[in-house]
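Peer 1: Based on what follows, work out the 3D shape:
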Amino acid sequence: MRLLETVAGHARGAPAKQLARETGLALPTAYHLLRTLVYEGYLRREKGLFFLGDATERLSSSGAQQKRRSAMADTLAQWRDLIGVPMYYAMYQDGDIEIVCVSDSPETPAVEEWADFRETGHAHAIGQCLLSQLDEEARRDHLARYPAQAITPYTVRDNNALLRRLARMRRMEPVVERQEYALGTVCAAVPITAGTTVATVAMSLPIRQADRLLPAAHRLQAEIGRSLSALTLSISI
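Peer 2: Model (predicted):
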């Protein structure tokens, strides 16, 4: 890592002897590490000088991605404690529903994923919220791959019925689902739109606390509104 940092400080490249001297490494050790870093793509060598390689860009991108993911997890934990419900962050990426982060606690446990969230988007608030943000063609494409089917007595039973429901949903309003994915559970999802990103933050509650769902969803919506500028930096995970 010291070698990488030192090379990064030389935009025009640096020879092995200079890098060894600046890092305090013995020259044979420096040569060995430099050869390894070149082989792995983290450095490249041109005319006896060492430069950063393509792999360092991937390393940097991965680190930035992890930082954004951590920031989102921290934000969800704050909202979980503030509102007293488990929180979920999900995105629609490459034609699929992806649950990116879940924040729960022993007092507020998350819903057990007993049926694949990706394949049952028609049945839960997360999926319905994400699908509602897509255009008609993208919705039909998704449902052609993951058709609607009843997984509880309350689930929408076919694609056309779901498409009609999605068409009636008001833009930026919370999406509510009651026992459509899991019996005994109600859920709400708040849409998040930033550029072309399709995302949502959702919550769940046991059916006995169903009266809390809409007030909690509106409070979450207000919190998202207050945090949107900072949140926008975290949602492209």
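Peer 1: Could you use CA atoms for every contact and neighbour count after this?
Peer 2: OK.
Peer 1: right, and residue 92 touches residue 193 too?
Peer 2: No. Residue 92 is beyond contact range of residue 193, at 11.3 Å (criterion: Cα atoms under 8 Å).
Peer 1: run this one through as well so I can compare:
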Amino acid sequence: MAPEPAGGVQSLRRAFDLLERLADAGGEASLSELAATTGLPLPTIHRLIRTLVALGYVRQNSNRRYTLGSRLIRLGETASRQFGRWARPLLAELVDRVGETVNLAVLDGDEVVYVAQAPSRHSVRMFTEVGRRVLPHGTGVGKAMLAQLPRDEARALLERTGLPASTPNTITDAAELLASLDLVVEQGYALDEGEQEVGVRCVAVPLRDAPALAAVSVSGPDSRLTKEAVTRMLPDVLRIAERLSTEATRA
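Peer 2: Just a heads-up that it's a prediction; the model follows:
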């Protein structure tokens, strides 16, 4: 668990961390599994979980394991609609132009969160679940957002998260990744060359004037999303990123 921020409410932060850990575990975990992932004592976890169960945000199954509760559905759907209200029409417009799946992501703490998507119409296409959290170093959107941070902040984030490899193509050396961010700034976009999933290429552009760090990406099989195709579609991605940035300030 990350250090407690100044002025934070520890029990509240721990409760939300338990919800995040349940989500990371696929929505279900035992108390001992939660203790292993959070580092919290079992009595503390049990007290917090009982409160979350009473509120309906966590449910205990007959096998005594715990799952995310139904009250979270309304919160998630409301948050999704809030992002989708202004983002989805522009994401759909970009899909019409480039023919591949388009995602919008934000940097939440040390993680990338996918907040909206417009899928490709191809039968073989990329799909990233809205709400999915990943580390930024192995994704196009993550690198696009890291490039917008001061280098000492980006370095500190990478020290906290590490650079685990999702594929053999993932950059796992912090110095190499930090050096690559200068190129992202220079060219205005980031690439994921099979670093999150083998056989998938992604091009991502940051939303430069948005209230929070965010990026839009186009991803697809590298057999279709060739480097030449990326070059052709880049003006459309840049244009939509600029419009998304404008809309984000109004949302």
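Peer 1: Show me whatever sits in contact with both of residue 92 and residue 193 of structure 1.
Peer 2: residue 199 (Cα atoms under 8 Å, 6 or more residues apart in numbering).
Peer 1: More neighbours: which of the two?
Peer 2: Between residue 92 of structure 1 and residue 193, counting by other Cα atoms under 10 Å, residue 92 is the more crowded of the two (20 against 14).
Peer 1: In structure 2, what sits opposite the more buried one in the alignment?
Peer 2: Counting by TM-score structural alignment, residue 92 of structure 1 corresponds to residue 107 in structure 2.
Peer 1: Please identify the longest helix in structure 1, counting by residues.
Peer 2: Assignment by DSSP state H gives helix 54-83 as the longest helix of structure 1.
Peer 1: For that helix, buried residues please.
Peer 2: Neighbour counts over helix 54-83 of structure 1 (16 or more other Cα atoms under 10 Å) mark 55, 65, 68-69, 71-73, 75-77, 79-80, 83 as buried.
Peer 1: now do stretch 112-132 of structure 2
Peer 2: 112, 113, 114, 115, 116, 117, 118, 119, 120, 126, 128.
Peer 1: which residues touch the last one?
Peer 2: Remark: with contacts taken as Cα under 8 Å, 6+ apart, residue 128 of structure 2 is in contact with 114, 117.
Peer 1: What is the longest helix of structure 1 packed up against?
Peer 2: Packing partners of helix 54-83 of structure 1 (3 or more Cα pairs under 8 Å, 6 or more residues apart in numbering; DSSP states H and E): strand 43-46, strand 87-93, strand 96-103, helix 213-232.
Peer 1: related to what we said a few turns ago, may I ask you to confirm that the match of residue 92 of structure 1 is in contact with residue 145?
Peer 2: Yes. Residue 107 of structure 2 lies in contact with residue 145 (Cα under 8 Å); the separation is 7.2 Å.
Peer 1: joint contacts of these two?
Peer 2: 213, 214.
Peer 1: got a list of what the residue nearest to the spatial centre of structure 1 touches?
Peer 2: Residue closest to the average C-alpha location in structure 1 (Cα atoms, centre = their mean): residue 100, at 3.6 Å. Residues counted as contacts of residue 100 of structure 1 (Cα under 8 Å, 6+ apart) are 88, 89, 90, 91.
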